[in-house]
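Visitor: Predicted coordinates and the sequence they were generated for:
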Amino acid sequence: MTTPPLTNAHYHQKSRELALTWQIDGEQQTFRLSAEMLRVYSPSAEVRGHSPEQAVLQTGMKYVGLKNITPVGNYALKLHFDDGHDSGLYTYAYLWEMIENRELWWEDYLHELDRAGASREPLGIPLQSGS
């Protein structure tokens, strides 16, 4: 299936989930992705590297959230995470791929954490920037 049109993106701060609404066969359908999954599968070179061998396993992201969402033209979102990460452009096609494969990708992520002896839990107390 080709990528359907994205019609809305709304961040739910309490659940730390991004709700994405797509126009599918004439109907609006909403799917949610956790901020953690979005962060660990960031399309940025910082996370993915320039090849699969250069990918960096993201650990300690269980409580990561979003600070802002910036639309980029009519093709992508720039997500600004509260840990300072904001270098990836999430194309609508990539977000749709993530939705279609979310269970498999999540299982892969948990497997890689286990294999590395790493955790979703942060190593220390997260500090929130004050205003």
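Guide: Thanks, I have the structure now.
Visitor: drop to CA atoms for contacts and neighbour counts, all remaining ones
Guide: Fine.
Visitor: Which is the succeeding secondary structure element to the helix or strand containing residue 31?
Guide: In this structure, residue 31 sits in strand 27-34 according to DSSP states H and E. Next in sequence after strand 27-34, counting helices and strands by DSSP H and E, comes helix 35-40.
Visitor: correct me, but residue 76 touches residue 91?
Guide: Yes - Residue 76 is within contact range of residue 91, at 3.9 Å (criterion: CA atoms under 8 Å).
Visitor: secondary structure class for residue 86?
Guide: coil (DSSP: H, G, I helix; E, B strand; the rest coil).
Visitor: Can you tell me the closest non-neighbouring residue to it?
Guide: residue 80 (4.6 Å; CA to CA, 6 or more residues apart in numbering).
Visitor: before we move on, what about residue 118?
Guide: Residue 118 sits nearest to residue 59 (CA to CA, 6+ apart), 6.5 Å away.
Visitor: burial count for the one you found?
Guide: By other CA atoms under 10 Å, the residues close to residue 59 number 17.
Visitor: which SS state does it fall under?
Guide: Once three-state DSSP is applied, residue 59 turns out coil.
Visitor: this is the other structure I want to compare:
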Amino acid sequence: MAAPLPIDIRLHIKSRTLELEYSDQERFELTAEFLRVHSPSAEVRGHGRGNGVLQTGKQLVGIKGLEPAGNYALKIIFDDGHDSGLYTWDYLYDLCQHHDSYWNRYLAALAEAGATRHGNMIAKG
């Protein structure tokens, strides 16, 4: 079954969030950082299972713009120059539905790598 399509999409530049409304009962806000580190691009995910690249230092990334990609996806243009990921409607809805588990998995991966969200620094013990 396909994910529902959002009925409204709002980019909040100042708070660096993307708001997706699916119904009166379903409204989500995803931060630019969350979207950036979960980009569906090959640059982030890699070119095969397990080949992904951990994204670090993206805490202050913002979204410069949004572009529709046909009727199936949204292209998000980030202010760090990244713009190659196409976020399908199914993928965006999945990110909304599983935000907490994906975020916690990302934070655990950062900790395991000794990396931080605050730049390309190595976390100190």
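Guide: Yep, that arrived. Worth saying up front: this structure is predicted, and the values here are computed from it rather than measured.
Visitor: What does the TM-score come to for these two?
Guide: The pair, once superposed, lands on a TM-score of 0.90 when counted by TM-score structural alignment, normalised by the length of structure 2; 121 aligned residues with a CA RMSD of 1.5 Å.
Visitor: Is the residue nearest to residue 86 of structure 1 located within a helix, as I assumed?
Guide: No - counting by three-state DSSP, residue 80 of structure 1 is not part of a helix but strand.
Visitor: for the equivalent of it over in structure 2, what are its contacts?
Guide: Superposed on structure 2 with TM-score structural alignment, residue 80 of structure 1 falls opposite residue 77. Residue 77 of structure 2 makes contacts with 63, 64, 65, 66, 67, 83, as judged by CA atoms under 8 Å, 6 or more residues apart in numbering.
Visitor: Could you grab the helix/strand/coil label for residue 67 of structure 1?
Guide: Assignment for residue 67 of structure 1 (three-state DSSP): strand.
Visitor: what's the matching range in structure 2 for stretch 102-116 of structure 1?
Guide: Under TM-score structural alignment, the match for stretch 102-116 of structure 1 is residues 99-113.
Visitor: how much does that stretch stray from structure 1?
Guide: Per the superposition on structure 1, stretch 99-113 of structure 2 and its aligned residues are separated by 0.2 Å on average (mean CA distance after the TM-score superposition for structure 1).
Visitor: Let me see the ranges of the strands in structure 1.
Guide: Ranges of strands within structure 1 are 6-12, 17-24, 27-34, 66-72, 76-81, 89-91, based on DSSP state E.
Visitor: What lines up with residue 3 of structure 2 in structure 1?
Guide: Under TM-score structural alignment, residue 3 of structure 2 pairs with residue 3 in structure 1.
Visitor: Its match - how many residues pack around it?
Guide: There are 14 residues near residue 3 of structure 1, going by other CA under 10 Å.
Visitor: show me the residues around it that make contact.
Guide: Contacts of residue 3 of structure 1 (CA under 8 Å, 6+ apart): 92, 93, 96.
Visitor: go on, residue 93 of structure 1?
Guide: residue 3 are the contacts of residue 93 of structure 1 under CA under 8 Å, 6+ apart.
Visitor: ok, so what distance separates the aligned partner of it in structure 2 from residue 72 of structure 2?
Guide: Taking TM-score structural alignment, residue 93 of structure 1 has residue 90 as its aligned residue in structure 2. Residue 90 of structure 2 is 9 Å from residue 72 of structure 2, where distance means CA to CA, to the nearest Å.
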